[in-house]
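J.: based on what follows, work out the 3D shape:
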Amino acid sequence: MKLEVRDLRKSFGGNEVLHGISFSVESGNALGLLGRNGAGKTTTIRILMNVFKGNAGAVLLDGKPFDPAKHQIGYMPEERGLYPKKTVSEQLIYLGMLRGLSAKKAKENMKKWLAKMEVSEYENRKLETLSKGNQQKVQLAQTLITDPKIIILDEPFSGLDPVNSQILKDVISEQIQQGKLVIFSSHQMSYVEEFCQQIAILNHGDVVLSGELKEIKREFGRDRLVVSSLEETPEELAHRLRDTFADLLEVEKVQKDRLIIRKKASDAKLKILERLVEQDVDLEFFGMYEPSLNDIFVEKAGDEA
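T.: Predicted coordinates:
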């Protein structure tokens, strides 16, 4: 199963907020949909869910127009939508039946998912009496109660402590391993790196970067090296390199305990190392730079920071 978004555009009151969004994701994979507030993530997800229509473009499933009403979709919106005055069990059963389950199957699945989320003891409690973390776990149980093949999660880890985050991480990982198609939107880059094979970064309504995360990291690390010294601070080492290595490199970033440098030629790595040894730099580390997703995100979407 392959879900494709092609050249999606959306305007509100004459102001175009999506300028041709395109990406795709297949079963057994997770796509990280990333962007700062206002980038267009939630608007894109709402069009996917047919909450409202796009002005142009298409959403396709296996090459055919995608109608979410004809598929079991687990959708966890950023603005949580459960009923605080109702008990956990009655609303999960109700929502399961609303999406096509029998009363018996809805009750069976409710108990299964509350057990998985480790909140079975709250089955007959009103949702508003639970902690925020436990409410979040109930929300994910609701998302998965029909065993959906397509799962869309908008900021699922918002406000969770490490223990509850781990429970959600285990459940989401299991869904991906079972061949589900997952779209995952989050500001927390560590979770995206953990789950997502593919990413699409949105900025001001445009996709500014998309593709396989491993390949993107490899490309961003190309021509960059990491250098640190046991004796010199990063600032001192940066000053030396700017003075005596200008023909070989540029100092790109001075960090707390290391430098990120960019080679001026593809074959300059060995020459840089030889000159560092000649100048008796007491190296702590010298090697290839592997950027974090956070580094990539800031570079591609951090223009206002």
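
J.: only C-alpha atoms for contact and neighbour calcs from this point on.
T.: OK.

J.: could you find the closest non-adjacent residue to Leu140?
T.: Met76 (6.8 Å; CA to CA, 6 or more residues apart in numbering).

J.: where exactly do the strands run in the stretch 101-250 of the chain?
T.: 150-154, 181-185, 198-203, 206-212, 224-229, 249-254 (DSSP state E, counting those that start in this stretch).

J.: ok, which of those strands comes nearest Ala30?
T.: Of all the strands of the stretch 101-250 of the chain, strand 181-185 sits nearest to Ala30, with 4.5 Å by CA to CA.

J.: want to throw the strands of the stretch 101-250 of the chain into JSON lines with mean neighbour count and distance to Lys104?
T.: Shown next, in JSON lines, are the strands of the stretch 101-250 of the chain (neighbours: other CA atoms under 10 Å; distance: least, CA to CA, whole Å):
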{"stretch": "strand 150-154", "mean neighbour count": "22", "distance to Lys104": "23"}
{"stretch": "strand 181-185", "mean neighbour count": "25", "distance to Lys104": "27"}
{"stretch": "strand 198-203", "mean neighbour count": "24", "distance to Lys104": "38"}
{"stretch": "strand 206-212", "mean neighbour count": "18", "distance to Lys104": "42"}
{"stretch": "strand 224-229", "mean neighbour count": "20", "distance to Lys104": "59"}
{"stretch": "strand 249-254", "mean neighbour count": "17", "distance to Lys104": "60"}
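
J.: switch those strands over to TSV; also include distance to Gly13.
T.: Listed next are the strands of the stretch 101-250 of the chain as TSV, based on distance: least, CA to CA, whole Å:
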stretch	distance to Gly13
strand 150-154	25
strand 181-185	26
strand 198-203	20
strand 206-212	19
strand 224-229	45
strand 249-254	42
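
J.: where do the helices sit along this protein?
T.: 41-48, 88-98, 103-116, 132-144, 162-177, 189-195, 213-221, 234-244, 268-278, 293-301 (DSSP state H).

J.: quick one: distance of the shortest one to the chain centre.
T.: With CA atoms, centre = their mean, to the nearest Å as the basis, the distance from the averaged C-alpha position of helix 189-195 to the chain average is 6 Å.

J.: so which elements touch it?
T.: helix 293-301 (3 or more CA pairs under 8 Å, 6 or more residues apart in numbering; DSSP states H and E).

J.: need the contact partners of the helix it packs on.
T.: Applying CA atoms under 8 Å, 6 or more residues apart in numbering, the contact partners of helix 293-301 are 35-36, 189-190, 193, 201-203, 208-209, 217, 220.

J.: again, only using 7 Å
T.: By CA atoms under 7 Å, 6 or more residues apart in numbering, the surrounding residues in contact with helix 293-301 are 189, 193, 203, 208.

J.: can I get those in a markdown table with distance to His71?
T.: A markdown table is the format used below for those (distance: CA to CA, whole Å):
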| residue | distance to His71 |
| --- | --- |
| Met189 | 29 |
| Glu193 | 28 |
| Asn203 | 30 |
| Val208 | 30 |
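
J.: structure for this one too, so we can compare:
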Amino acid sequence: MMIKLENVSKVIKDKNILVNVNLEFKEGQCYLVKGHNGSGKTMLLRMICGFLKPTDGKVIYDKEYSYGVIIENPAFFLNETAMYNMKYLADINKKIGKEEIEKWLKKFNLLEFKDKKVKTFSLGMKQRLALCQAFMENPDVILLDEPFNAIDEDNLNIVYDLLKEQRDAGKIIVIASHIENNFNYDSIITMNDGKISNVK
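T.: You can find the predicted model right below:
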């Protein structure tokens, strides 16, 4: 089972955002999409999950997938607690309750801060909270835009372990980053000016 992009191009305001992209994303695989700012990484993530529609080409889904997503900066209610924010998001799909949310907060070392207002969180804590909301509903596809920003080494290793766990569970994981880190990716896709310049 996979998500396939066939000859996908996207034009926004006469600018070529994605140019003739051909890629396959398979279940049980973790992909890194790397490139400089403006290379098209974020737009590719938006295309995969259907936030964007192609100008040309098509995106083919083998089944109806559910998604866990961080794209750009997640908008939390800063004057509310971490738990309030997670419950607010969980109430949209009504898939999980308080117990499951707390389980994921614990995995990301945030359970002891669940009743603290998000405005008191460090950048790294906010990033881990964003990761928590992306993982907590057990999605089929996990799309993460620059997920490692501001996360210290100890918590980074926790994130790596959780990514491995999700990959082993058969998830499709696509990570967009301007750097290549120490994670063992199944495939590394390099983008430049909306084009795929290399896949390895």
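
J.: nearest to Thr44 of the first structure, out of the contacts of helix 293-301 of the first structure: which one, please.
T.: Looking across those and measuring by CA to CA, the closest to Thr44 of the first structure is Asn203, at 12.4 Å.

J.: quick one: contacts for the closest one?
T.: 35, 39, 301.

J.: same check, this time on Ala200 of the first structure
T.: So Ala200 of the first structure contacts 23, 32-34, 207, 209-211 (CA under 7 Å, 6+ apart).

J.: and it? What does it align with in the second structure?
T.: Counting by TM-score structural alignment, Ala200 of the first structure lines up with Ile189 in the second structure.

J.: number of nearby residues for the counterpart of Glu72 of the second structure in the first structure?
T.: Taking TM-score structural alignment, Glu72 of the second structure has Glu78 as its aligned residue in the first structure. Residue crowding around Glu78 of the first structure was assessed by other CA atoms under 10 Å; the count is 15.

J.: what separation do you get for the residue nearest to the spatial centre of the second structure and Lys117 of the second structure?
T.: Nearest to the mean C-alpha position of the second structure, by CA atoms, centre = their mean, lies Leu144 at 1.9 Å. Distance of Leu144 of the second structure to Lys117 of the second structure, computed by CA to CA, to the nearest Å: 24 Å.

J.: distance of Lys34 of the second structure from Asn192 of the second structure?
T.: Applying CA to CA to Lys34 of the second structure and Asn192 of the second structure gives a distance of 9 Å.

J.: cool, Leu44 of the second structure as well?
T.: Distance, Leu44 of the second structure to Asn192 of the second structure, by CA to CA: 12 Å.

J.: please enumerate the shared neighbours of these two.
T.: With CA under 7 Å, 6+ apart, Leu44 of the second structure and Asn192 have no common neighbours.

J.: nearest spatial neighbour of Lys41 of the second structure, skipping sequence neighbours?
T.: Ala176 (5.8 Å).

J.: show me the contacts for the equivalent of that neighbour over in the first structure.
T.: For Ala176 of the second structure, the aligned residue in the first structure is Ser185 (criterion: TM-score structural alignment). Neighbouring residues of Ser185 of the first structure by CA under 7 Å, 6+ apart: 32-34, 153-155.

J.: now for those residues, which pair is the farthest apart?
T.: Leu34 and Leu153 (12.0 Å).

J.: show me the contacts for the counterpart of the residue nearest to the centre of the second structure in the first structure.
T.: Under the alignment (TM-score structural alignment), Leu144 of the second structure pairs with Leu153 in the first structure. Leu153 of the first structure makes contact with 75-77, 183-185, according to CA under 7 Å, 6+ apart.

J.: and Lys94 of the second structure, how far from Met86 of the second structure?
T.: Taken as CA to CA, the span from Lys94 of the second structure to Met86 of the second structure is 12 Å.

J.: out of those two, which sits in the more crowded spot?
T.: A direct count of neighbours by other CA under 10 Å for Lys94 of the second structure and Met86 places Met86 higher, at 22 against 11.

J.: which position in the first structure aligns with the more buried one?
T.: In the first structure, Met86 of the second structure lands on Leu92 (TM-score structural alignment).

J.: sorry, back to before: which of the contacts of Asn203 of the first structure are still contacts in the second structure?
T.: When the contacts of Asn203 of the first structure are mapped onto the second structure and checked using both residues aligned by TM-score structural alignment, their matches' CA atoms under 7 Å, the preserved contacts are 35, 39.

J.: just put the contacts of Asn203 of the first structure in JSON lines and tack on neighbour count and distance to Glu284 of the first structure.
T.: Formatted as JSON lines, these follow (neighbours: other CA atoms under 10 Å; distance: CA to CA, whole Å):
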{"residue": "Gly35", "neighbour count": "27", "distance to Glu284 of the first structure": "35"}
{"residue": "Ala39", "neighbour count": "20", "distance to Glu284 of the first structure": "40"}
{"residue": "Ala301", "neighbour count": "20", "distance to Glu284 of the first structure": "32"}
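
J.: and the contacts of Asn203 of the first structure, which is closest to Gln142 of the first structure?
T.: Gly35 (25.8 Å).

J.: can you verify my assumption that the closest one contacts Ile201?
T.: Yes: between Gly35 of the first structure and Ile201 there is a contact at 5.6 Å, judged by CA atoms under 7 Å.

J.: Lys41 of the second structure maps to what in the first structure?
T.: By TM-score structural alignment, Lys41 of the second structure lines up with Lys41.

J.: what about its match, how many neighbours?
T.: 24.

J.: what residues does it make contact with?
T.: 33-35.

J.: nearest to Ile176 of the first structure among the contacts of Asn203 of the first structure?
T.: For the contacts of Asn203 of the first structure, the nearest to Ile176 of the first structure is Gly35 (22.3 Å; CA to CA).

J.: separation between that closest one and Gln188 of the first structure?
T.: 11 Å.

J.: next: Val5 of the first structure.
T.: 23 Å.

J.: pick out whichever of those two has more residues nearby.
T.: Here Val5 of the first structure and Gln188 are compared on neighbour count by other CA under 10 Å; more neighbours surround Val5, at 19 against 15.

J.: OK, contacts around the more buried one?
T.: Contacts of Val5 of the first structure by CA under 7 Å, 6+ apart are 21-24, 58-60.

J.: do that again at 6 Å, thanks
T.: By CA atoms under 6 Å, 6 or more residues apart in numbering, the contact set of Val5 of the first structure is 22-23, 59.
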